[in-house]
Structures are given as C-alpha cells and as structure tokens.
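**Student:** sequence and predicted structure, then a few things I'm wondering about:
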Amino acid sequence: MSFAKVFRTRSFRDVRQALLEREEIALVDVREEDPHARSHPLFAANLPLSRLELDAPVRLPRLAVPIVVFDDGEGLAERAAERLEELGYTHVTLLEGGLQGWRDAGGELFKDVNVPSKAFGELVESERHTPSMPPSQVQALLDREANVVVLDARRYDEYHTMNIPGSISVPGAELVLRARQIAPDPATRIIVNCAGRTRGIIGAQSLINAGVPNPVAALRNGTMGWTLAGQALAHGSSRRFDPHVDDHVRLVSADAARNVANRARVGRTSRDEARRWAGEAVRTVYRFDVRTPEEYEAGHVPGFRSAPGGQLVQETDMFAPVRGARVILADNDGVRANMTASWLAQMNIEVYVVDGLMPADFAEKSSGPSARHAPTPPAVDELTPTELRTLLQSPGTAVLDFTTSANYVEHHIPGAWFVIRSNLEQALLKLPAAQRYVLTCGSSLLARFAAPEVVALTGKPVQVLSGGTNAWIDADLPLEIGETRMASPRIDRYRRPYEGTDNAREAMNAYLEWEYGLVAQLGRDGTHGFHVI
C-alpha cells in the first residue's frame, strides 16, 4: 500500500514574520482564480494547480525558493506540493490549516485580484492627496472643448473595448515619457483614467512626481465612475500616442524620472551584474523590460521578459510573486524603468534599474526567454485536425478542451467538453461513455500534461490534438461558440466588475466601496512595508 507524502507546515505566525523581515517567500494559492479572488492573504499569489507545469517555472524561477502552498480545504494543496517537488522545488511546505488556519489565527483576508497594488494605490491617494475630478466635471470640460486631454493609462486592448470619448491610449509607464509632448502647453489640463481607481491614481501621481507642469488629476473612479454617472463611453477607439519622442522631451523626462527614482531609493546596476545576479542560486531574480510590447518584440536585452511598466505596478503579484525577491528593470530611455522602479521601491520591493545600456544590447528578437527549469511535456500519441474530424464522424470519441473558459466560450471544436484539469476526475463523471479521448487546448501544451492523468482515470486510449485548437482553426475546420458542455464550472477566471461593457451598477458600486476600505485593511494586516514618497 502506498502512502501520500506528508509535507511540513508553516504557521501563520511564521509566514507573517518572513514577510515582515523581507525574507524570500512565495505564499501560493493553488485554487482557481475565482475562489482565490473571494478570499486570500494580502501577498498570496495565485498559481492554480491546473497550470503549475506552465506557470511555476516562469513565476517561481529559483528552485530553492521557500514555497508555502494553501487551499481552502479542497484537497488541492497536497497535490500541488507533490507536483512542485516533481518539478524540482526543494523547499515546499503547506500553510498550517490552509486558508481557514490563516483566518483562525487572526490573519487579514482580502478580496479581488492584484490586491497589493490596488491597496498601495489607495494608500498613495490617501497620503499624497492625489487630485481627482468627478466624471461630470470632466464631461463639462470636454463638452465646452476646454484646454484638456484625457489619457487612458490601461492596456491598449482595454482602452479599445471602452474608453472616455476623445481620450488617448497612453499606458501607465508611458505617461511621463509622453505627456510633455502630448500636452506641450503647460496650461493644458491632463486627466488620467483607468477602469477603476489604481492606474488612474498612480498615473496622475507619476506626472506630479516627475514635475510635469500641467494641472493633473485622476478621473475619479475611472470608466466605472463615468458609467455610474450616466455618461456614455466610446467603443473601438484607436487613438494612441505618437511613438516618436522629441529628443529634448526625452532628456527632460529622463532627468525627472531618475530624480524620482533616487528619492524612492531605487538601486542601480549594470547589464553584466544583472546577468550575474540572475545566474546565482541564492536569490530569486526577476528581469523585466518595461517598454511597450511592440518595442520589446522589435528587440530586447537577452534574459529580460516583457512587462510593460504600468501593468507591472498594477500586477506585481502576477509578475513577481516571490516577496523578498530582487527585481531588475530595463528600458532604452531612462524614463520608464526609473518611474516604474520608483513605485516598486515604495511597495517594499528590492528593485534596480540597469544603467548604461546601448542600442546594441537590445538585439534579442525572441518572444522571450525560456524558463530555465521548464519541464519536458510527456510523450503522447498525437493526431492531426483532419484525423480528428474523421473520428468525430462516428460515435465514441470525447474531446476534452483544457483551454481557459473565456477561450472555450469564444470558440471550440464542435462537441468538445470544457474541463479544468484540477477538476478532471469530477468532470469525467459528467461525460457520456467514450471509447477514446482526444485532448486539446489552444496549443495542446497543457493538454499534453493532462494526457497521463486521463489515461490513469479512464483506462481508455488517449490522444492529443497536434497543434491544439489553433491548428484546427488554421485548417479552416468548423467551430462552435458559447457555454456548451461545461464539464467544469467557470471558476478559472474571476469576473472583474470593471471589465467589459455589461456590468451591473450594484457590482461596480460594491467594488468601489471595497477599494475605499483597502487602506484600513492594510493597517489591520500590517505586513506590507509600503512607504509613499
């Protein structure tokens, strides 16, 4: 008889002490994103069990990093701990008592996603009294064609979905570099918006910190506030900043950004030292290129991942989930890395900017560095889209799609079942009897990891679609849309109240009320170490 391994545990008190002392620690919630968003500790990073082989090597790059795994009694944590050890991690423990243990010990619990960044944004507004303007006042300025520009600090795809009419897409890290050129008249009022509050507050305060001479304010409560005020949003807009920056503007912005970084006590490093640090086994090191994705694709410093600065500040828990890690930033102008670093330093992150980079250093044109410890996918029996189409003309074949629920609803192979891998055993019970199983996802990479598990649970032949659903689409084969055959619940993604165009007023109001309360929650939690310059 075989016995499951018994893992050591770490207590709430031990984890809290590590956070306070800035020791390296990865507090990992292995549930899916929706249950994670309902309740978790402040610095818990969401790495679902269903995707660990894909996500852990990128987000937890050092095999000796101390990892504390938890769930809320679903039985996922032990499975995740075993899988992490199989991936080579050497310091894996369980949170004593799981989420309930944290709660019972008096630990503060937070809702939503990207909470450290959102709480920090609220703290910035509270301490710096960042100016804001209500939607009605901004609308009045636009209606009378006043000397005002509205800059949208979100990702371009978010802006394109819905935006303030007449606004320009200028993602957060670009604001200090671009604002003086977009609004050269210092009398022009600059309004910075996002969907809710955080990126608008941080964006507006970035311009103020960098000494931009214009009057600056955040749009109070962003596009949600705009909608709640009964004002119409635009859709499908494509106004973006001019990629060319005047040399004088660039130099002035770079000098201002470095001064802000110095005030925040950002560290400095070189290309060679950053490479040497990344090769050491004693510290977790993240290296990020904080320019736009387009610039990154055109050429970047080897070893650096793309993390546009505004999103890096907004999603620190996603990009750099190890608290106490070393973060290194690069750009080619001295503006975006320094401004981004200034915020990370205030968030109690050890952060450095690479100085002295030359154009020749940005020579790498790959999609990004491969994870050093990425596992080799299992060998599987594959079939082509054409072969699968032939199989589906007769009964007996069940297609399991392990993509995200959003992708599945958008399009999937006709007859396929949506399955979350960590929910596989329960999902299979909902399927009709099958003679064989064919697995897919977008590329079939995740499906390859799931294949041995389907074999073990069913005892039936299992194949993987070569190239995944993407190959099926490229073969111009038919697709199905909608929430058909959902063998697993849609818990892999939390529906954000500030996304999309059909959110209920009650959900938006509740979200804003929650944000207003984050500063008080930070005080009760006491582990953040944030400081605002």
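**Tutor:** Cool, the structure landed.

**Student:** from here on, contacts and neighbour counts on C-alpha atoms
**Tutor:** Will do.

**Student:** assign the residue nearest the centre of the chain to helix, strand or coil.
**Tutor:** Centroid-nearest residue in the chain: residue 318, 4.3 Å away (criterion: C-alpha atoms, centre = their mean). Of the three states, residue 318 takes helix under DSSP: H, G, I helix; E, B strand; the rest coil.

**Student:** list the residues that contact the residue nearest to residue 73 when sequence neighbours are not counted.
**Tutor:** Distance criterion C-alpha to C-alpha, 6 or more residues apart in numbering; nearest residue to residue 73, sequence neighbours excluded, is residue 98 at 6.9 Å. By C-alpha atoms under 8 Å, 6 or more residues apart in numbering, residue 98 lies in contact with 70, 71, 72, 73.

**Student:** what's the local residue count around residue 456?
**Tutor:** 9 (other C-alpha atoms under 10 Å).

**Student:** repeat that for the one 10 residues further on.
**Tutor:** Other residues within reach of residue 466 by the criterion other C-alpha under 10 Å amount to 22.

**Student:** follow-up on the earlier one: with secondary structure added, can I get the contacts of residue 98 in a markdown table?
**Tutor:** Output for the contacts of residue 98, formatted as a markdown table (three-state DSSP):
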| residue | secondary structure |
| --- | --- |
| 70 | strand |
| 71 | coil |
| 72 | coil |
| 73 | coil |
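
**Student:** out of those, who's the most crowded?
**Tutor:** Those, ranked by neighbours (other C-alpha under 10 Å): first place residue 70, 30 neighbours.

**Student:** before we move on, the earlier item: next one: the residue nearest to residue 73 from residue 74, what distance?
**Tutor:** Residue 98 is 10 Å from residue 74, where distance means C-alpha to C-alpha, to the nearest Å.

**Student:** which outside residues touch stretch 365-382?
**Tutor:** 53-54, 57-58, 61, 87, 296-300, 302-306, 445, 448-449, 451-452, 462-466.

**Student:** of those, buried ones?
**Tutor:** When those are checked for burial by 16 or more other C-alpha atoms under 10 Å, the buried set is 53-54, 57-58, 61, 87, 296, 299-300, 302-306, 445, 448-449, 451, 462-466.

**Student:** the helices in the stretch 401-533 of the chain, which residues?
**Tutor:** Remark: helices assigned in the stretch 401-533 of the chain by DSSP state H, counting those that start in this stretch are 405-410, 424-428, 445-458, 468-474, 505-516, 518-525.

**Student:** next, the one to line up against it:
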Amino acid sequence: MTTPLPQKSFHDVRQALLARQEIALVDVREEDPFAQAHPLFAANFSAGRIEIEAWNRIPRRDTAIVVLDNGEGLAEPAARTLQNLGYTDVALLAGGLQGWIDAGGEIFKDVNVPSKAFGELVESQRHTPSLSAEEVKALIDQKADVVVLDARRFDEYQTMSIPTGISVPGAELVLRAQALAPNPQTRIIVNCAGRTRSIIGTQSLVNAGIPNPVSALRNGTIGWKLAGQVLDHGAERQGRALTEKTSADAARQARAVADRAGVQRAQPADLAAFQAEAGRTTYRFDVRTAEEFSAGHLPGFLNTPGGQLVQETDVSAPVRGARIVLADTDGDGGVRANMTASWLAQMGWDVWVLDGSPAADWSETGQPAAAVPPPEGHTEWISPAQLSTWLQGDTAAETVVLDMTTSVNYVKRHIPGAWYISRTDLADALAKVPKAQRYVLTCGSSLLARYAVADVARLTGAEVFVLKGGTAAWITEKLPLEHGETHLASPRTDRYRRPYEGTDSPREAMQGYLDWEFGLVDQLGRDGTHGFRVI
C-alpha cells in the first residue's frame, strides 16, 4: 500500500515565506495554465519535465518542497517522482490551487511575476523617469542627442526593436552606457518589450549615478506599437563598447550601489564553506554573457546573464529563501555581479558577490552538462538512418514517431509524420495517436524522450525505441523535415504566449497586459509575503 503524501496548508507556506525559510512551491501544470493563475512565489515545473529539471533547479535533496496543481491529477504523481529522485521533504499543497484561493491566498497571472511586480514597486517608489513612445519618436526624428539602449536578450531585440536602438542586455547597462554615450548631455533611453526590464535598467543607471539624463521608454515596444509606430526587425546593433575610464567609473558606481543594497562579499573559502553547509541551498550564477562564460568559468557555476536573472528569479532560483552567490570577472570590476546583486538583495534574497577568485580558477570551458538521473529500464536506441528506412519501407505503417520537444520547436520543424505529444498528458495523448507495432521517441536531443520509454511501452504494449541524438541528429543528416501543426496529439499548452512577444499580438492583449502590470503593486500589498524593499 502506498503511503499517503503529507500535506501543507496555505498558512504553512505563508509562514515559511514570511520567516524567510527555504521553500520551493512547485506548480506542475504546463506553462499556459500556470500563467493563468498561481501564487506569487510558485515556480513552474511541468510534470513531464521534472527529471531533467529538478536536480538543477532544486539542488539540495532535503529542501522543503510543496507541490500543487489545479485539480488535474498531476500533483501527486509529480510528488512521487520527486521522492524517487531523492527528495525527502515533499508535500502536497492542501486543496491545490483552489485550496490556496479558499484560504484567502492572492492569485497572480502571467510568468516571472515576482520580478515584474518588483519592477512596478520600484517605479512606484522611486518614480523612475520615463518618456512616452511619441516623445521618444520625436527625439529620434529630430536627430536629437539621444541613444536608445535595448535591455532585452539579443534574440528578443532582433525580433523587434526601436529604430536606432542598440542591444545592451540588462546587466551590461551600467558597464557600457557611458562608453556608448560619452557626452554627459546625451539622453539615454532604455527599453524592453513591456515595462520591467526598462524600469530596472533605467533605475540601475540612476542608482549608479551616471551623469547622463536617463529615461525608460514607457511601456516598451508594446507602447511603441500601441502608438501606431513602426518597429525594426532583424537589427544587429550590439553595444559592447568599453573604455578604461568608463570601466573604472562603472566598477566604483556598481560597488557603491551593491553596498547600499546590503550585498554581502564572499571569498573562495566562503564559497567552499557554503557548499559544505547542510540544510542550506546555495545557487552559484555567473552573470556574464554566454560567450564569456563558455570561454572560461568557475567550476560549479551556471551561466545566467544578470539581466535575465533579475527578470526570471522564479526560473533560476525556485527555492525561495536560498542563498545566491554571483560571479563576474574582475577585469571590469565585477560591475554586472554587483548591479545584479543589488537588485536581488532588494528582492529579499540572501545574495553574495564572489571576490578574489584567482584567474587560474576560471578553468572550465563550454556549457556544463545538466545533472539528470538515469531513466527507468533499458533504452533501445536507433539511428536517424534506421528510422528513415523504417519510415520509407514496407513497414512504414508499423512505425509512429512521437516528438516530445516543445510545441514551438515542433511547429518550426519535425520529422515527417511525427506526432507532437506532451509527456505531461501522455495517456490522453496516446489515445489520439494511431496504433503501431513500434514507437520511436524523440525530442530536440532525446534527453527528455528517453524518460518516457517505460510509460509508452506500458500504455501501448508495443516496442519502443529512442532516436539517438534526437531530431537534431536527424537534421544534421539532412533528412526531410515537415513544418506546422501537422499532427498534434497534445494541446499547445506547454508555452504561454506572452502579449509582448512576436509581432502579431492583438492591441487588446497588449493593452490588457499593461493594465495587469499597473495593478501588481496593489496585489503585492494584498499578498503580503514578498519581502521586497527598494533603496
């Protein structure tokens, strides 16, 4: 007989948050239903991806974990999976999401909500300067002395950007702004897609005390589009300028801001002590660019560029109350680590910046492999060539390909005839797929697909194989591809469509998103667990 899982109430979770105890509130629904309603500090872990995410996102096995869904029946199996992965303090949220609501818990929409709500709180308390889309366009049209810096990731910037805008992802702003605008009279405009990163980026420059006038583009590219103005697409401008003087100024300014925010300093010996400390989670993040990280980094650190870390704390550090240590090379004075840490400290994190790490310690190169458990049972691999033969031969009708990649990747390209299937709703999805004598599982690399072998075999009674190297290997072999929503066995709920991404969002959705952001400060007040403070 299976032992019942323990339960924790809304009040248990709330008390842990208020006491700043470590806790991971894990919502195991797909991203779209999660984005429709969840508690403030809930972190989204799709039930179908737990094996490939849990050890990296919740590194300590005795972390207090509370699992929830909204009555879909996902929470208990997911909690059992976590126990099988070695987690020893796993409980269900009593009553799930509805239990949270019934107990008086505040519910939030969208994704990355802690960071977005914090950004709104910053603006409300610091009155971060901003200009409307019309005002910024007039400055550009007049060829005024103005530079537009885009604080998003470079790929987001390339999708759509403000004309003349330069890509300078968030944590790079204080490091590079004065080299990009050396005349202190030059006005700097900071933008993102919506509001958060432009507010945080602008306030970073203000907090650092740079001499230039600085303003956020109010409501970002959403505001630009709502004003009927035209965006650029495919821009390549990247602001990587540095000078010896501006680097020294930025280092001094960033350290002063970090000190004011209460950021703590760690030496290599402290880092070793942190890692040996039982009962405490320590996240280690390198906040430089992916290229810099790949060229050489400290062992045990993960690459999370600073601007995205502030934007996506719920993704990178789902254990609320954990310790965070940030690393940045001393060549630029640790500007990015200090500025990133200044914001995390204000968001209630126990955050440290690593100082004094010898250059020789930055010895690892490339991207570290994810820590994942071995899958259940035996995996029977087949090559792309063998699968191609099966699909083209007399036995083609006997073979069905199941693709467990993200729905976005599936629509972009997939093996001809492959069915998109989510592991989260595997049984329901398989009922929509033609019966076959053999099933071949794939995803981008087949990392996730191999965890579904035992379940697919149990549910179908058929032979099950995994494509070696995944769809990426199929593509490398230059084998045929198919595009679009050709065979969907699962709904595309794995990805919440942000109203601020892409180029075709309806005006109503964009305006609704802005209205939602404007209400976040009031929601924070009603929730009462955030622990934010603005310097």
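**Tutor:** Arrived safely, thanks for sending. Just so it is clear, the structure is predicted and the values come from calculations on it, not from any experiment.

**Student:** where does the TM-score land?
**Tutor:** Overlay of the two chains. TM-score (TM-score structural alignment, normalised by the length of structure 1): 0.98; 528 aligned residues with a C-alpha RMSD of 0.9 Å.

**Student:** just to revisit the earlier point, turn the helices of the stretch 401-533 of structure 1 into TSV, columns for distance to residue 488 of structure 1.
**Tutor:** Listed next are those as TSV, based on distance: least, C-alpha to C-alpha, whole Å:
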stretch	distance to residue 488 of structure 1
helix 405-410	9
helix 424-428	6
helix 445-458	15
helix 468-474	19
helix 505-516	25
helix 518-525	33
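
**Student:** ok, longest helix in structure 1?
**Tutor:** Looking across structure 1 with DSSP state H, the single longest helix is helix 247-263.

**Student:** I'd like to know which of the contacts of stretch 365-382 of structure 1 are part of strands.
**Tutor:** Judged by DSSP state E, the subset of the contacts of stretch 365-382 of structure 1 located in strands is 305, 306, 462, 463, 464, 465.

**Student:** closest one to residue 113 of structure 1 out of those, please.
**Tutor:** The shortest gap between residue 113 of structure 1 and any of these belongs to residue 306, at 20.7 Å (C-alpha to C-alpha).

**Student:** surely that closest one is in contact with residue 294?
**Tutor:** No. Here residue 306 of structure 1 lies out of contact with residue 294, judged by C-alpha atoms under 8 Å, at a distance of 9.8 Å.

**Student:** distance check, residue 513 of structure 1 against residue 353 of structure 1.
**Tutor:** Counting by C-alpha to C-alpha - residue 513 of structure 1 and residue 353 of structure 1 are separated by 36 Å.

**Student:** the two: who's more crowded?
**Tutor:** Using other C-alpha under 10 Å, the more surrounded residue of residue 513 of structure 1 and residue 353 is residue 353, with 29 against 11.

**Student:** check the mean deviation of the strand or helix carrying the more buried one from structure 2.
**Tutor:** Assigning secondary structure by DSSP states H and E places residue 353 of structure 1 in strand 350-354. Compared with structure 2 after fitting, strand 350-354 of structure 1 deviates on average by 0.3 Å (mean C-alpha distance after the TM-score superposition for structure 1).

**Student:** for that strand, name the packing helices and strands.
**Tutor:** strand 267-269, strand 326-330, helix 336-346 (3 or more C-alpha pairs under 8 Å, 6 or more residues apart in numbering; DSSP states H and E).

**Student:** and among the ones you listed, the most buried is which?
**Tutor:** helix 336-346 (a mean of 29; mean count of other C-alpha atoms under 10 Å).

**Student:** for the residue opposite residue 272 of structure 1 in structure 2 once aligned, give its distance to residue 355 of structure 2.
**Tutor:** The alignment partner of residue 272 of structure 1 in structure 2, by TM-score structural alignment, is residue 269. Applying C-alpha to C-alpha, the value for residue 269 of structure 2 to residue 355 of structure 2 is 10 Å.

**Student:** list the contacts for the aligned residue in structure 2 for residue 484 of structure 1?
**Tutor:** Counting by TM-score structural alignment, residue 484 of structure 1 lines up with residue 486 in structure 2. Residue 486 of structure 2 makes contact with 411, 417, 419 under the criterion C-alpha under 8 Å, 6+ apart.

**Student:** ditto for residue 534 of structure 2
**Tutor:** Counting by C-alpha under 8 Å, 6+ apart, residue 534 of structure 2 makes contact with 121, 122, 125, 126, 346.

**Student:** just the ones of these in helices?
**Tutor:** Per DSSP H, the contacts of residue 534 of structure 2 map to helices at 121, 122, 125, 126, 346.

**Student:** tally of neighbours for the third one?
**Tutor:** Neighbour count for residue 125 of structure 2, taken as other C-alpha under 10 Å: 11.

**Student:** which residue packs closest to it, ignoring adjacent ones?
**Tutor:** Nearest to residue 125 of structure 2 is residue 534, by C-alpha to C-alpha, 6+ apart, at 7.3 Å.

**Student:** any idea how far the alignment partner in structure 1 of the one you found is from residue 347 of structure 1?
**Tutor:** Mapped onto structure 1 by TM-score structural alignment, residue 534 of structure 2 lines up with residue 532. Between residue 532 of structure 1 and residue 347 of structure 1 the computed distance is 8 Å (C-alpha to C-alpha).
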